[in-house]
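**Q** From the sequence below, what's the structure:
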Amino acid sequence: MNSLKKPLHLFEGFGVELEYMIVQRDGLQVLPITDKLIYEEVGEYLSDVDFGEIAWSNELVLHVVELKTQEPAKGLVGLQEKFQEHVQKINGMLTKHNAMLMPTGAHPLMNPDTDTKLWPHEHNAVYEAYNRIFDCRGHGWSNLQSTHLNLPFADDEEFAKLHAAIRLLLPIIPAISASTPILDGKVSGLQDTRLEVYRHNQDKIPAIAGKIVPEAVFSKQEYEEQILQKIYNDIAPYDPEETLQEEFLNSRGAIARFTRNAIEIRIIDIQESPVADIAVLQAIVAVLQALVAGRWIPVADLKSWHEDELATMLLEVIHKGQEAVITNHDYVRCFGYDCSGNCTAGELWNYLVQELLVLDDEPEIAHAINIIVSRGNLSARILEATGANPTEEKIKEVYRQLAACLQEGGVFLPDEPC
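**A** From the prediction side, this is the model:
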């Protein structure tokens, strides 16, 4: 979101980023050829390739390619078709390398110690600095593909409303977005293993990621003083050239990007196809719009939640996904849900989708979100397909099915083709 243009107001634009891993078509080995892919398209090793509405971008490692909206989209409707077009274009180009894109937030069989190769071209200094300080040969660096959603704000007042709403929603987002139940060839026991490794990847400097749920700060000045400056101070001894002392260093689950007047939500695992990603984003945006509008409780009340309370719920959802029990009745009431006793994150999402989403003109999106709330998030459906103790071959079989869903633009169900 370009800081030189007039700032957009709340929900007037949407920046979406989808990260995919490049793997060998049959054996699913990680293939570090993103630079080759970009070179073959434009004849240069560029970090960004602009195709109009959609752009391709490199990431930290050579086996990941990011597809993103070049400018903020006016709406989420129809974005899945634009992303799908580029997925199929890239898969076509990768055919000669016996390669393809693979979805989900983590490769289930990757060995990061041997498979990690950093992007060596444009903007490499940032990646080298990260590698020098943290050693990027780890799942929390080289094996975590996510969907990022950027939402604009025009001024401090709008930032306060949006940040308050996002903070409140963050703990239950993984209930619908988790797609990473397997790591190192084993069922991890967590619905969102990507988030678990992500929240620990910079333990050396705890201020960088904090509690993942951001602190209760609601102005640019407060944010810079209480979050960003602390991060910059703590990393300074490791980063004398100040290569990393920018807003992107902040690794909370949602980060303020004041340089482009947006909040970037980073807590979302990527799904099996763009239609599923956009379905998840539409659900998230619908809830945020309702919270910002004060549909259930005043916005002022949203601001009162401490990050420790929210982080405790987030950890439960990381572990159990939609089965996570929410025992805090005050939290549930923030969404207007009246449940007798405790309720699960899945029950809350089912209510929110029924209450807020009207998708009569978007049957594909409606199908995708209905599958997620009725059959489970992608992690649950993957485990349904693999079983609790899968062999390596069974894992490969299921993830080849997921790659087929990505190519076809379908929604994964264990007992049906995409």
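**Q** Please make it C-alpha for all contacts and neighbour counts, starting now.
**A** Noted.
**Q** Can you show me the strands along the stretch 301-418 of the chain?
**A** Using DSSP state E, counting those that start in this stretch, the strands found in the stretch 301-418 of the chain span residues 325-326, 343-344.
**Q** Adding distance to residue 145 and mean neighbour count, write the ones you listed out as TSV.
**A** Formatted as TSV, these follow (distance: least, CA to CA, whole Å; neighbours: other CA atoms under 10 Å):
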stretch	distance to residue 145	mean neighbour count
strand 325-326	27	19
strand 343-344	26	20
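**Q** can you list these in CSV and add distance to residue 353?
**A** Compiled in CSV, the strands of the stretch 301-418 of the chain are given as follows (distance: least, CA to CA, whole Å):
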stretch, distance to residue 353
strand 325-326, 18
strand 343-344, 14
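**Q** max-length strand in the protein?
**A** strand 15-24 (DSSP state E).
**Q** Check which helices and strands it sits against.
**A** strand 64-69, strand 99-102, strand 146-152 (3 or more CA pairs under 8 Å, 6 or more residues apart in numbering; DSSP states H and E).
**Q** tilt between that strand and strand 64-69?
**A** 150 degrees (axes from the mean of the first three to the mean of the last three CA atoms, to 10 degrees).
**Q** could you point out which element follows strand 15-24?
**A** Using DSSP states H and E, the helix or strand that follows strand 15-24 towards the C-terminus is helix 34-42.
**Q** Counting by contacts, list what that next one packs against.
**A** Judged by 3+ CA pairs under 8 Å, 6+ apart, the packing partners of helix 34-42 are helix 79-94.
**Q** chain center to the helix it packs on, what's the gap?
**A** 19 Å (CA atoms, centre = their mean, to the nearest Å).
**Q** and this one, so I can compare the two:
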Amino acid sequence: MKYHLFEVFGIELEYMLVKAMTGKVHPSVDKLMKLKTGEIVLDVDNGPIEWSNELAAHVVELKTNGPAKSLDTLDMKFHENILEINNLLKGVNLRLWPTASHPLMNPELEMKLWQHSYSEVYALYNRIFDCKGHGWSNVQSMHINLPFCDDSEFEKLHAAIRILLPILPALSASSPILDGQTTGDLDSRMRLYLTNQKQIPEMTGKVIPEQVFSQKEYQEKIFDPINSAIAPFDKDQILEHHFLNSRGAIARFDRNAIEIRVLDIQECPLADVAIASFIVEILKDFVNETYSNLKDQKSWYEDILFEILNQSIEHAEEAVIHNKSYLKLFGIEAESMAVKDIYKHLFEKVSSRLNKRHSEAIEQILVHGSLSTRILKAINNDFSEVNILKVYQKLGNSLSKNELFLP
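**A** Sure, this is the predicted structure:
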């Protein structure tokens, strides 16, 4: 079934399984599935929310079970499932942790691939890319799926998403620490994302999708080069181009949706779904040409947008945009502006359209900073393992309570 723009939504949230006391990652998603269903399965249909395994055996994905008609109460449904999972895991001394990266994981020693059904696909990825690094085994994200009905709607939605994509990590960064130290980037997950598949650069491109605005053009400029590049590695043709496309937003013509993939997972579903709701309202204004027209939105080459993305990855909300023409796309007349102020400008425009709880959550994020900023404030320059674990146990409590983390 095809849906029109913003008629329905799909949200995917990824979480880590860790030992309750030590916080060490534990490759036990298969055990979770068995606790729930009595057998090891790929997916669990749990009413409005579905559970799925991922490539790494310690990561579980929760997602909307089919298109959701509203985002207003979706975080509560996710939270109910988180409570159920934590209750199941309690008996085996495990729990769920949020954020986009485990601050102390050693992927060389602790990474374990999913070993059950569909494992041949993961094994092939591992042969091609060597999935033991942080970029494959220590990255949790939120994906937002937004529908389009035809080429005309795809054109408008893809144009809008391409413009907003470079500053999304500034809003959602939650991965400031790897190997027990700051990395120099507030969004370490996205820094890894840039080079994760360097062996086959056609898969990721510049992360910002190319200027393609129809299905035919997308096939010729994105899917065909991916298929040609992967062919020598995939002799049995078990990989599919919709999944191989690893840009920051990917077109899923198999289900008429665009999937946004540059968002770090937050500390709780309230924060994630609030961010998703905020993004949706901003995109509505772009599609309606509130700040800039479609022609101007389509005119931006990915290399220039990639430079802005780089700034967001490094500095998150403190990144300063020195591109007057880019700011003008948002209805801002200024020589330069910090991304946090761009978001404040946009929040003023759309806050009245947000659910009250989501509006309040976004307001907190805009006041206190991205989750990465709040994590580093809580760490307070003490990168001892004891202190890091103390802070991340509190983040685990935020997940259990569905409350924002405020140090």
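**Q** what stretch of structure 2 does the longest strand of structure 1 fall on?
**A** Aligned by TM-score structural alignment, strand 15-24 of structure 1 falls on residues 10-19 of structure 2.
**Q** just how off-centre is that stretch within its chain?
**A** 11 Å.
**Q** Kindly report the same for stretch 330-340 of structure 1.
**A** 26 Å.
**Q** again with stretch 195-212 of structure 1
**A** 15 Å.
**Q** residues of that stretch that come out buried?
**A** 195-199, 201-202, 205, 207-212 (16 or more other CA atoms under 10 Å).
**Q** The match of strand 15-24 of structure 1: average distance to aligned residues in structure 1?
**A** Stretch 10-19 of structure 2: mean distance to aligned residues in structure 1 after superposition is 0.4 Å, counting by mean CA distance after the TM-score superposition for structure 1.
**Q** For residue 275 of structure 1, grab the count of nearby residues.
**A** 26 (other CA atoms under 10 Å).
**Q** what's the matching residue for it over in structure 2?
**A** Match for residue 275 of structure 1 (TM-score structural alignment): residue 270.
**Q** try residue 160 of structure 1
**A** With TM-score structural alignment as the criterion, residue 160 of structure 1 matches residue 155.
**Q** mean distance, the helix or strand harbouring its match to its aligned residues in structure 1?
**A** Using DSSP H and E, residue 155 of structure 2 maps to helix 151-164. In the superposition with structure 1, the average deviation recorded for helix 151-164 of structure 2 is 0.4 Å (mean CA distance after the TM-score superposition for structure 1).
**Q** Give me the helices and strands touching that helix, please.
**A** Using 3+ CA pairs under 8 Å, 6+ apart, helix 151-164 of structure 2 sits against helix 269-287, helix 294-298.
**Q** List the buried residues of it.
**A** Quick answer for helix 151-164 of structure 2 (16+ other CA under 10 Å): 153-164.
**Q** could those be laid out in JSON lines, adding distance to residue 242 of structure 2?
**A** As requested, those are arranged in JSON lines below (distance: CA to CA, whole Å):
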{"residue": "153", "distance to residue 242 of structure 2": "19"}
{"residue": "154", "distance to residue 242 of structure 2": "16"}
{"residue": "155", "distance to residue 242 of structure 2": "18"}
{"residue": "156", "distance to residue 242 of structure 2": "20"}
{"residue": "157", "distance to residue 242 of structure 2": "18"}
{"residue": "158", "distance to residue 242 of structure 2": "16"}
{"residue": "159", "distance to residue 242 of structure 2": "19"}
{"residue": "160", "distance to residue 242 of structure 2": "21"}
{"residue": "161", "distance to residue 242 of structure 2": "18"}
{"residue": "162", "distance to residue 242 of structure 2": "18"}
{"residue": "163", "distance to residue 242 of structure 2": "22"}
{"residue": "164", "distance to residue 242 of structure 2": "22"}
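**Q** which one of these sits closest to residue 21 of structure 2?
**A** Nearest to residue 21 of structure 2 out of the buried residues of helix 151-164 of structure 2 is residue 164 (CA to CA; 39.8 Å).
**Q** follow-up on the earlier one: looking at the helices and strands packed on helix 151-164 of structure 2, which is closest to residue 386 of structure 2?
**A** Closest approach to residue 386 of structure 2 among these is made by helix 269-287 (26.2 Å; CA to CA).
**Q** That closest one: average distance to aligned residues in structure 1?
**A** Counting by mean CA distance after the TM-score superposition for structure 1, helix 269-287 of structure 2 comes out at 0.6 Å.
**Q** now for that helix, which elements pack on it?
**A** Counting by 3+ CA pairs under 8 Å, 6+ apart, helix 269-287 of structure 2 packs on helix 74-90, helix 151-164, helix 339-350, helix 356-368.
**Q** Out of those, which is the most enclosed?
**A** helix 151-164 (a mean of 21; mean count of other CA atoms under 10 Å).
**Q** got the contact list for that helix?
**A** Helix 151-164 of structure 2 is contacted by residues 4-5, 148, 208-209, 211-215, 249, 258, 283, 286-287, 294, 297-298, 300, 305 when judged by CA atoms under 8 Å, 6 or more residues apart in numbering.
**Q** Now the buried members of those residues.
**A** Neighbour-count burial within the contacts of helix 151-164 of structure 2 applies to 5, 148, 208-209, 211-213, 215, 249, 258, 283, 286-287, 294, 297-298, 300, 305; the criterion is 16+ other CA under 10 Å.
**Q** before we move on, the earlier item: now the helices and strands packed on helix 269-287 of structure 2 as a markdown table including distance to residue 17 of structure 2?
**A** Below are these laid out as a markdown table (distance: least, CA to CA, whole Å):
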| stretch | distance to residue 17 of structure 2 |
| --- | --- |
| helix 74-90 | 9 |
| helix 151-164 | 32 |
| helix 339-350 | 32 |
| helix 356-368 | 25 |
